[in-house]
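S.K.: sequence isn't available, so here's the structure alone:
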């Protein structure tokens, strides 16, 4: 993992490959390392970057409110420090909310946008589900909370076929958990994000991908997102859950490759 200092703050980041920049933005509790397979795929022709959110890897937690707007501003400052003038930006879930704010607040930095499992705003059902999952972590039953995160976060088809791997992932997480305070500020960022009235200002080419079987952020929210962004294209991945990009990597990579080629 690499690091830079921006306005006195240490920002950790992962970088692979050379070429036009491609930025990956993680979701709730997500890590740059989780993009490894995606970065290796796109690094064949692009400079792939993922900046860790505050509080990850021992970096300081935010001292003030850190919603999607503030997270986007921080990434923008980091990208400028890394000499990135314009990039393809991919955001997943909360990362998709941050990516929207990046495109809205720093349009010159975003040449094209990929939003996966994302939302312009959450509905009440999703807000309650995410809040309950994070509350489980606060209650001290971390293993149960993470098991429920995975149950909600993956489609049923993938989940049923990968139970041993998912159980191992739970064990790995419990052995080295992320600071609960990270989930606290990121939960607030999820609950308060609302770009519905501003989506029409996103001017770059946009691809919206979403799992057709997403239990957490239901597909109608992806349709709402795509409808609000001028000329955005929506692709639903059959049987895909909230982590559809990792459940169906070949299909996901193919869609993104085609989008980049069509907008180059």
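M.R.: That came through, no problem. Note that the structure is predicted; figures quoted are calculated from it, not measured.
S.K.: make it CA atoms for all contacts and neighbour counts henceforth
M.R.: Fine.
S.K.: how long is stretch 78-89 from one end to the other?
M.R.: 14 Å (C-alpha to C-alpha, to the nearest Å).
S.K.: which element follows the helix or strand encompassing residue 181 toward the C-terminus?
M.R.: Taking DSSP states H and E as the criterion, residue 181 maps to helix 180-192. The element immediately downstream of helix 180-192 (helix or strand, assigned by DSSP H and E) is strand 206-211.
S.K.: try this one side by side with the last:
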């Protein structure tokens, strides 16, 4: 009887160790996708933002609206098609999305100084890293905050669209402040969701797609934190 309990305990411990190692590799894959995506976005944004022959035709014509709205189209496509596309297609779409996001963010280099962009990036990275780590290690169920965060996200999006026409600095201040809080919360929430999805024992193909979609979610949170922080820390050219 005692020996059976010992074997059961050893088997459970071994299974737990295998699961933890698999989860670690899965989360590392998610962060690697996200990091590579940010690198692509940064390179594209930097090159275009510092090349007049490229940014003048884009941002001095109606083409700028296409560039600004293209990332949203990619996100919607991902959301509706992720279940039916292959893992390879999901990865290809993710890299294409990151490049398009770079086009959209090129305008940042036209407005803010390089030093303030770098400083804001590191502040955003610190905030993102801390909250993502919290979402990974906390035992608290963050699902209860999900609906609240999504409502906050919808409110930020609507207010941002309205402020395009109003141009109110007071409203932009409120949007930036609330938006940072919302995306910081979403970072922790999304990290916990990615961790929980791995525990659902999907097949390898599905795990790859989950990793890509998880990277997309975290990527969007980081980019939005970065953009909103620029309102407070960015120095204009």
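M.R.: Perfect, thanks for sending it. Predicted model only: the values in this text are computed from it and were never measured.
S.K.: work out the TM-score between the chains.
M.R.: For this chain pair, the superposition-based TM-score is 0.26 by TM-score structural alignment, normalised by the length of the second structure; 112 aligned residues with a C-alpha RMSD of 6.1 Å.
S.K.: re the thing from before, list the helices and strands the helix holding residue 181 of the first structure packs on?
M.R.: Judged by 3 or more C-alpha pairs under 8 Å, 6 or more residues apart in numbering; DSSP states H and E, helix 180-192 of the first structure is in contact with helix 94-105, helix 124-138.
S.K.: orientation of the next helix or strand along the chain from the first one relative to helix 94-105 in degrees?
M.R.: Moving toward the C-terminus from helix 94-105 of the first structure, the next helix or strand (DSSP H and E) is strand 110-116. In terms of direction (axes from the mean of the first three to the mean of the last three C-alpha atoms, to 10 degrees), strand 110-116 of the first structure departs from helix 94-105 by 150 degrees.
S.K.: could you pull out the buried residues of strand 110-116 of the first structure?
M.R.: 110, 111, 112, 113, 114, 115, 116 (16 or more other C-alpha atoms under 10 Å).
S.K.: kindly report the same for stretch 24-44 of the second structure.
M.R.: Across stretch 24-44 of the second structure, burial judged by 16+ other C-alpha under 10 Å covers 26-27, 29-31, 33-34, 37-38, 40-42, 44.
S.K.: okay, the residues you listed in a markdown table with secondary structure and distance to residue 185 of the second structure next?
M.R.: A markdown table is the format used below for these (DSSP: H, G, I helix; E, B strand; the rest coil; distance: C-alpha to C-alpha, whole Å):
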| residue | secondary structure | distance to residue 185 of the second structure |
| --- | --- | --- |
| 26 | helix | 22 |
| 27 | helix | 18 |
| 29 | helix | 22 |
| 30 | helix | 18 |
| 31 | helix | 18 |
| 33 | helix | 21 |
| 34 | helix | 18 |
| 37 | helix | 21 |
| 38 | helix | 20 |
| 40 | helix | 25 |
| 41 | helix | 23 |
| 42 | helix | 24 |
| 44 | helix | 28 |
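S.K.: what's the most distant pair in those residues?
M.R.: For the buried residues of stretch 24-44 of the second structure, the farthest-apart pair by C-alpha to C-alpha is 26 and 44; their separation is 27.3 Å.
S.K.: okay, now residue 110 of the second structure: neighbour count?
M.R.: Residue 110 of the second structure: 17 surrounding residues under other C-alpha atoms under 10 Å.
S.K.: mind checking which helix or strand it is in?
M.R.: helix 108-111.
S.K.: in that helix, which residues are buried?
M.R.: The neighbour-count check on helix 108-111 of the second structure (16+ other C-alpha under 10 Å) flags 108, 109, 110 as buried.
S.K.: what do you get for stretch 74-93 of the second structure?
M.R.: Residues of stretch 74-93 of the second structure classed as buried: 74, 75, 78, 82, 87, 90, 91, 93 (neighbour count, 16+ other C-alpha under 10 Å).
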